[in-house]
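Undergrad: no FASTA, just this:
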């Protein structure tokens, strides 16, 4: 059993016709028929019943179908993982950033990316954090920059920077001699 046989098998399942299945996998119809016949001989079972131009799965074929789909998906996942290890060479990466952050921090990052990956197209989408979250979950964008707060489990997070807020007071203020100040204390202090 090999990937090509499983691909041919699923093409026939999906199209329920050898001619259309052959067109889908871009081989001649007689070659597809021979491939399926050899696959059935190898397995020792009949996968399809053939009546006139109609093709139907046998009970054995129905049992094989979900496994074939899972195997081909795993092969595709393995190819993707290897491609990611090699580094992307062409395609498009869609990045979502908050408006102010996108215009302030990302021009240099985008230019460095384009220099490192000249054949990759990068599209920057400026939006609010909630919209970026939604677009990530729906697959509209590939990467997004959001606050690392209440991130859905479906998203993987890598922190890219941490910002620090600074309280500025006159030298005569009670906080002037302090090295640090807690956020809650700053917000609850009566000024």
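TA: Sure thing, it's come through. Note that the coordinates shown come from a computational prediction; the quantities given were computed from them, not determined experimentally.
Undergrad: drop to CA atoms for contacts and neighbour counts, all remaining ones
TA: Noted.
Undergrad: Following the chain onward from the lengthiest helix in the chain, which element is next?
TA: Longest helix in the chain, counting residues (DSSP state H): helix 59-86. Scanning forward in sequence from helix 59-86 by DSSP states H and E, the next helix or strand is strand 91-97.
Undergrad: Give the buried residues for that following strand.
TA: Within strand 91-97, the residues scored as buried using 16 or more other C-alpha atoms under 10 Å are 94-97.
Undergrad: That one - contacts with which helices or strands?
TA: strand 120-126, helix 129-138, strand 143-144 (3 or more C-alpha pairs under 8 Å, 6 or more residues apart in numbering; DSSP states H and E).
Undergrad: 6 Å instead, please
TA: strand 120-126, strand 143-144 (3 or more C-alpha pairs under 6 Å, 6 or more residues apart in numbering; DSSP states H and E).
Undergrad: Make a markdown table from those strands and add distance to residue 77 and mean neighbour count to it.
TA: Below are these laid out as a markdown table (distance: least, C-alpha to C-alpha, whole Å; neighbours: other C-alpha atoms under 10 Å):
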| stretch | distance to residue 77 | mean neighbour count |
| --- | --- | --- |
| strand 120-126 | 21 | 16 |
| strand 143-144 | 19 | 21 |
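Undergrad: this is the comparison structure:
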């Protein structure tokens, strides 16, 4: 074993740097809480390991030798590395420190989720967050490559082989159920009733872009033989409804958005109905298996569940963009 292995410890490096700060053995020893001979011994061991004097003396004043200057730079870098590693390990093993990266489906507006983060940050100020919005494919890519710790999205999602991937690679938990609701100008339907797809085959639609969740879902319900006629695609739910109101186009939104804006939609000329055969989907959070080994992730999800339990108005919990 090289002799430097037992000498270049974090303790000896701190002693060395403290002596540089004071250039006085007595003062440095007092600050470190050790005796002056103990400090002198550590410095001599360092010098012996390096093979060159680190300090010179002119009268009663110490000064750094050229070897000492080189060692100072190395000691600062080594201690920063050690401290960084220790900090990373502590962040990994502690519930109240570290960073969490969250990706959110870009057609969701998580206003109350931000309220939760605000309250969480007050309780755990040393846990920091990065939050970004992505389409479904990019969310999965970032989950796969560990660029985000947690995704909030709709499930099931046919962007990838979801059942296989969720079972083997991911954990998920449903936050709330949701479903698709059609807003139509047809005057032969009754609000809140369910009708077959055939009643809407010749309609024109204002819809979300194709990379949003509901448009591929609608196309799936209508089937390949009944291509949707979509003259306009808009990413904003509010603007979709406004355009539908001002034209003869129909549109489709989520039940959660309708529940949050039912009064204004009921005052419009659009009638809300459901499709036969449509299925529930869920607003869920998804994370790679193993993430719950990180205490801050465990803590985040536990606090999130506690927060949900206190908020019964789930219709406003995660509503789509207004």
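TA: Done, it's in. Because the structure is a prediction, the values reported are computed rather than measured.
Undergrad: circling back: for residue 159 of structure 1, find the nearest of the helices and strands packed on strand 91-97 of structure 1.
TA: strand 143-144 (11.3 Å; C-alpha to C-alpha).
Undergrad: So what touches the closest one?
TA: Residues outside strand 143-144 of structure 1 that contact it (C-alpha atoms under 6 Å, 6 or more residues apart in numbering): 95-97.
Undergrad: The same query, at a cut-off of 8 Å, please.
TA: Contact with strand 143-144 of structure 1 is made by 93-97, 132-133, 136, as judged by C-alpha atoms under 8 Å, 6 or more residues apart in numbering.
Undergrad: Farthest-apart pair in those, please.
TA: The span of these, defined through C-alpha to C-alpha, is set by 93 and 133 at 16.2 Å.
Undergrad: Give the aligned range of stretch 173-192 of structure 2 in structure 1.
TA: Using TM-score structural alignment, stretch 173-192 of structure 2 lines up with nothing in structure 1.
Undergrad: which stretches of structure 2 form helices?
TA: 4-7, 10-22, 25-32, 36-50, 66-93, 111-123, 136-144, 162-168, 214-222, 237-246, 255-260, 262-266, 295-309.
Undergrad: Please work out which of the ones you listed is packed deepest.
TA: Highest mean neighbour count among the helices of structure 2 (mean count of other C-alpha atoms under 10 Å): helix 255-260, with a mean of 20.
Undergrad: what's the spacing between it and its chain's center?
TA: 25 Å (C-alpha atoms, centre = their mean, to the nearest Å).
Undergrad: Ok, stretch 114-127 of structure 2 next?
TA: 13 Å.
Undergrad: Give me the contacts around it.
TA: 96-100, 128, 296, 300, 303-304, 307.
Undergrad: if we go to 7 Å?
TA: 96-99, 307 (C-alpha atoms under 7 Å, 6 or more residues apart in numbering).
Undergrad: and which of those residues is nearest to residue 73 of structure 2?
TA: Nearest member of the contacts of stretch 114-127 of structure 2 to residue 73 of structure 2, counting by C-alpha to C-alpha, is residue 98, at 28.1 Å.
Undergrad: and the closest one, what is it in contact with?
TA: 91-92, 126-128.
Undergrad: In TSV: the residues you listed, plus distance to residue 217 of structure 2.
TA: As requested, the contacts of residue 98 of structure 2 are exported to TSV (distance: C-alpha to C-alpha, whole Å):
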residue	distance to residue 217 of structure 2
91	41
92	39
126	41
127	37
128	35
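Undergrad: how many other residues sit next to residue 154 of structure 2?
TA: 24 (other C-alpha atoms under 10 Å).
Undergrad: Point out the one among the helices of structure 2 that comes closest to residue 105 of structure 2.
TA: helix 136-144 (6.4 Å).
Undergrad: what's the counterpart of residue 231 of structure 2 in structure 1?
TA: Counting by TM-score structural alignment, residue 231 of structure 2 has no partner.
Undergrad: burial of residue 231 of structure 2, as a residue count?
TA: Neighbour tally, residue 231 of structure 2, other C-alpha under 10 Å: 10.
Undergrad: Now for the residue most central in space within structure 2: which residues touch it?
TA: Ranked by distance to the mean C-alpha position of structure 2 (C-alpha atoms, centre = their mean), the top residue is residue 102 at 1.2 Å. Residues near residue 102 of structure 2 by C-alpha under 7 Å, 6+ apart: 130-132, 148-151.
Undergrad: mind redoing it with 10 Å?
TA: 129-133, 139, 142-143, 147-152, 285, 287 (C-alpha atoms under 10 Å, 6 or more residues apart in numbering).
Undergrad: and the gap between it and residue 150 of structure 2?
TA: Distance, residue 102 of structure 2 to residue 150 of structure 2, using C-alpha to C-alpha, to the nearest Å: 5 Å.
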